[in-house]
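J.: The sequence isn't on hand, but the structure is:
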């Protein structure tokens, strides 16, 4: 990977850790926050050890590829830490702790095995260094590397499952999309593990597959780190940057505008419905929920005032029938047809608020243009 870019990612990683530690200091000490802090610390260490001069400095005082091996172990620690965090977000505390312990034991065993194999079995790291500048590079092949990629693939699948499960119940825009970034990062990590395994295997079988030995693995590594850091930072800063409010306004404003045709038909007939006529078609940015609620109330008030002019023979129907009924009542009123006793055509109002909103939007869309 491009070294200046890697240094930038390292700086962002340590900044993300500082931000998470600040939250921890401010009292957000739930198990999920603690695990996220540990995961960020491990991934910051892992990417720091990938910087060329850091790797060279560590290897110069130890043995070749010590930095890479520690980076691999830290990556596994980061992955299991993230998975434990998500488990605490989607499961009860005791169940999350039990599930987390099994994953921790499994990952600890993988780390111990990697370190043992690194110190007792050979690798081709010297050949890797000799071909660093070539377009077709030599993959690091060792027993420890095989254990690492297999463990990473398993943990990546676990992260995808738990992060996606939490995303389905997340209630904030920045949290949902931060978790989506985590899922995509885990997917890239899984692809990295699979392709690195394939690269090592084809090398040992003396099969030339150039694209497995080019820049693809480095790019996947970079995508993984960037997506994971976005997943860490976005939920933390989204609310402070106003992203959650903007997303909420955007969603509510879409419903507000969908209701406009129905609201306008009724408001044109009964201008007194709205005490404060909106200046435009968009909901108030500061209080979009209030604007939507007021529009719904005004629609039902208008429907109530229009009720005496509804066709007495009409029966409740679907949204299209309701739209036709309202349009016909407006014509009857404008044509001077005498009002009925007001007992025809009940308003068919759903009890559930979400169903009520869906119903009114469907009626609004079905109105004759």
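T.: Okay, I see it. All of these numbers come straight from a predicted model, not from anything done at the bench.
J.: From now on I want contacts and neighbour counts done on CA atoms only, so please keep to that.
T.: Will do.
J.: Number of residues surrounding residue 305?
T.: Neighbour count for residue 305, taken as other CA atoms under 10 Å: 15.
J.: same check, this time on residue 361
T.: Residue 361 has 20 neighbouring residues, counting by other CA under 10 Å.
J.: same for the helix or strand that contains it, what does it pack against?
T.: In the assignment (DSSP states H and E), residue 361 maps to helix 353-366. In terms of contact count using 3 or more CA pairs under 8 Å, 6 or more residues apart in numbering; DSSP states H and E, helix 353-366 is assigned the packing partners helix 243-258, helix 260-269, helix 319-334.
J.: let's see it at 7 Å
T.: helix 319-334 (3 or more CA pairs under 7 Å, 6 or more residues apart in numbering; DSSP states H and E).
J.: Can you point out the buried residues in the helix it packs on?
T.: Neighbour counts over helix 319-334 (16 or more other CA atoms under 10 Å) mark 319-323, 325-330, 332-333 as buried.
J.: re earlier: chain center to the helix holding residue 361, what's the gap?
T.: Here helix 353-366 is found 28 Å from its chain centre; the criterion is CA atoms, centre = their mean, to the nearest Å.
J.: let's bring in a second one:
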């Protein structure tokens, strides 16, 4: 039970995160497919809640079970679409197959007796041909779509360069293998009951177990690259925020000397950056660039004698503030590394000395 709750929470977090990313990049087709898959999977546990089932079934007995099956079929479709979008494969046939399977499932459910509509995939309904067609169409399509998705996940796992992505694809492939096994088992149980009159309870239990294990592994595989990426980004975000604050004395001194130092920037509404993560990175880079521009503008005021970088900057700022005449420009101090973060670490030490 705890595992299901954790999986549900992870699904909703992942779905909301991908939907927000899709809002920022609506033309990203692979992202659209991932968002659709996670959204469908996140809805399924909600549709299984007793209050929700009672509310939906008020509009028609068994409607909640029908929606659960439609959502799982849609999740399979979007998962396959992700891989096909990634390789720019044609989606026409897969879309026709998906819509056709949905039409069969909805049509046979509408035509079924009321008792079958309540539990269309249960063993108690298995002696009715409506239940057999419902199960074979819904679960059979899922096995087909998941089988193609597993093939692509295995191929991508072999060539992926990022360790996190490779691990996620492997977990996804194993999860899909469990799900496909469960789907095949469920179809066999339905056909066995329809043609031999045998309600194979052990086979149905195997189906449930495979779906549970496969769903957990699938969620882990989908979420693993994103979660590890977010965890790896936390130290970077903390450093950018800390560096931005520690650069304040140096930036303020240069800004007072050159009021036009500040760059113009676009102010994003809070809903475009609710956690202020992007703004933190943007402010970090902007402050580093503005300080570098200020150090260059101090060129005519640096002392000719070689001094420590901090002393040279202090002397140049004092000369500028005193209205000293500008002399020939001198190169700005350069003691950082070749990349921006190394340069910023040196600027932080310079800012501390000024403070």
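T.: Great, that's in hand. For clarity, every value in this text was computed on a predicted model and none was experimentally measured.
J.: The residue mapped onto residue 115 of the first structure from the second structure sits in which helix or strand?
T.: Here residue 115 of the first structure is matched to residue 106 in the second structure, going by TM-score structural alignment. Using DSSP H and E, residue 106 of the second structure maps to helix 92-111.
J.: Show me the contact partners of that helix.
T.: Residues outside helix 92-111 of the second structure that contact it (CA atoms under 7 Å, 6 or more residues apart in numbering) are 77, 117, 130, 134, 137-138, 141.
J.: change it to 8 Å
T.: If you take CA atoms under 8 Å, 6 or more residues apart in numbering as the criterion, helix 92-111 of the second structure is touched by 66, 70, 73-74, 77, 117, 120, 130, 133-134, 137-138, 141.
J.: what's the answer for stretch 13-26 of the first structure, then?
T.: 33-34, 36-37, 40-41, 43-44, 229, 232-233, 236.
J.: Mind doing that once more with 6 Å?
T.: Stretch 13-26 of the first structure is contacted by residues 37, 40, 44 when judged by CA atoms under 6 Å, 6 or more residues apart in numbering.
J.: Count the neighbours of residue 253 of the second structure for me.
T.: With other CA under 10 Å as criterion, residue 253 of the second structure counts 19.
J.: Map residue 289 of the first structure across to the second structure for me.
T.: Aligning on TM-score structural alignment leaves residue 289 of the first structure without a counterpart in the second structure.
J.: what number of residues lie near the residue nearest to residue 289 of the first structure when sequence neighbours are not counted?
T.: Once flanking residues are discounted, residue 289 of the first structure sits nearest to residue 252: 6.9 Å by CA to CA, 6 or more residues apart in numbering. Close neighbours of residue 252 of the first structure, defined as other CA under 10 Å, add up to 19.
J.: Return the residue of the second structure aligned against residue 252 of the first structure.
T.: Checking with TM-score structural alignment, residue 252 of the first structure has no match.
J.: again, but for residue 82 of the first structure
T.: Aligned partner of residue 82 of the first structure by TM-score structural alignment: residue 79.
J.: ok, its match - contacts?
T.: residue 37.
J.: Can you tell me the element it falls in?
T.: Going by DSSP H and E, residue 79 of the second structure is part of helix 63-86.
J.: And the match of residue 82 of the first structure, how far from residue 312 of the second structure?
T.: 60 Å (CA to CA, to the nearest Å).
J.: What's the match for residue 180 of the first structure in the second structure?
T.: Under the alignment (TM-score structural alignment), residue 180 of the first structure pairs with residue 170 of the second structure.
J.: Quick check: its match vs residue 186 of the second structure, distance?
T.: For residue 170 of the second structure, the distance to residue 186 of the second structure - CA to CA - is 24 Å.
J.: Give me the neighbour count for residue 92 of the second structure.
T.: Using other CA under 10 Å, residue 92 of the second structure has 9 neighbouring residues.
J.: scratch that, residue 90 of the second structure
T.: Residue 90 of the second structure has 11 nearby residues by other CA under 10 Å.
J.: If we ignore the residues flanking it in sequence, what's nearest it?
T.: residue 84 is the one closest to residue 90 of the second structure (CA to CA, 6+ apart), at 7.3 Å.
J.: same question, residue 84 of the first structure
T.: residue 100 (5.2 Å).
J.: ok, now residue 353 of the second structure?
T.: Closest residue in space to residue 353 of the second structure, ignoring its immediate chain neighbours: residue 310 at 6.6 Å, by CA to CA, 6+ apart.
J.: can you check residue 6 of the first structure too?
T.: For residue 6 of the first structure, the closest residue by CA to CA, 6+ apart turns out to be residue 51, at 6.8 Å.
J.: where's the one you found relative to residue 242 of the first structure, distance?
T.: The gap separating residue 51 of the first structure from residue 242 of the first structure is 35 Å, by CA to CA.
J.: For the two, indicate the residue with more neighbours.
T.: Neighbour count, other CA under 10 Å: between residue 51 of the first structure and residue 242, residue 51 has more, with 19 against 12.
J.: How many residues are close by the match of residue 180 of the first structure?
T.: 22.
J.: these two touch, right, the residue nearest to residue 84 of the first structure and residue 85?
T.: No - under the criterion of CA atoms under 6 Å, residue 100 of the first structure is not in contact with residue 85, lying 8.7 Å apart.
J.: Which stretches in the stretch 101-250 of the second structure count as helices?
T.: Taking DSSP state H, counting those that start in this stretch as the test, the helices found in the stretch 101-250 of the second structure are 114-118, 129-159, 163-196, 201-246, 248-257.
J.: Put together JSON lines for the ones you listed, with distance to residue 59 of the second structure on each row.
T.: Formatted as JSON lines, these follow (distance: least, CA to CA, whole Å):
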{"stretch": "helix 114-118", "distance to residue 59 of the second structure": "12"}
{"stretch": "helix 129-159", "distance to residue 59 of the second structure": "20"}
{"stretch": "helix 163-196", "distance to residue 59 of the second structure": "28"}
{"stretch": "helix 201-246", "distance to residue 59 of the second structure": "28"}
{"stretch": "helix 248-257", "distance to residue 59 of the second structure": "61"}
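J.: Against residue 102 of the second structure, how distant is the equivalent of residue 143 of the first structure over in the second structure?
T.: Mapped onto the second structure by TM-score structural alignment, residue 143 of the first structure lines up with residue 133. Using CA to CA, we find residue 133 of the second structure at a distance of 12 Å from residue 102 of the second structure.
J.: same thing with residue 55 of the second structure?
T.: Going from residue 55 of the second structure to residue 102 of the second structure by CA to CA gives 23 Å.
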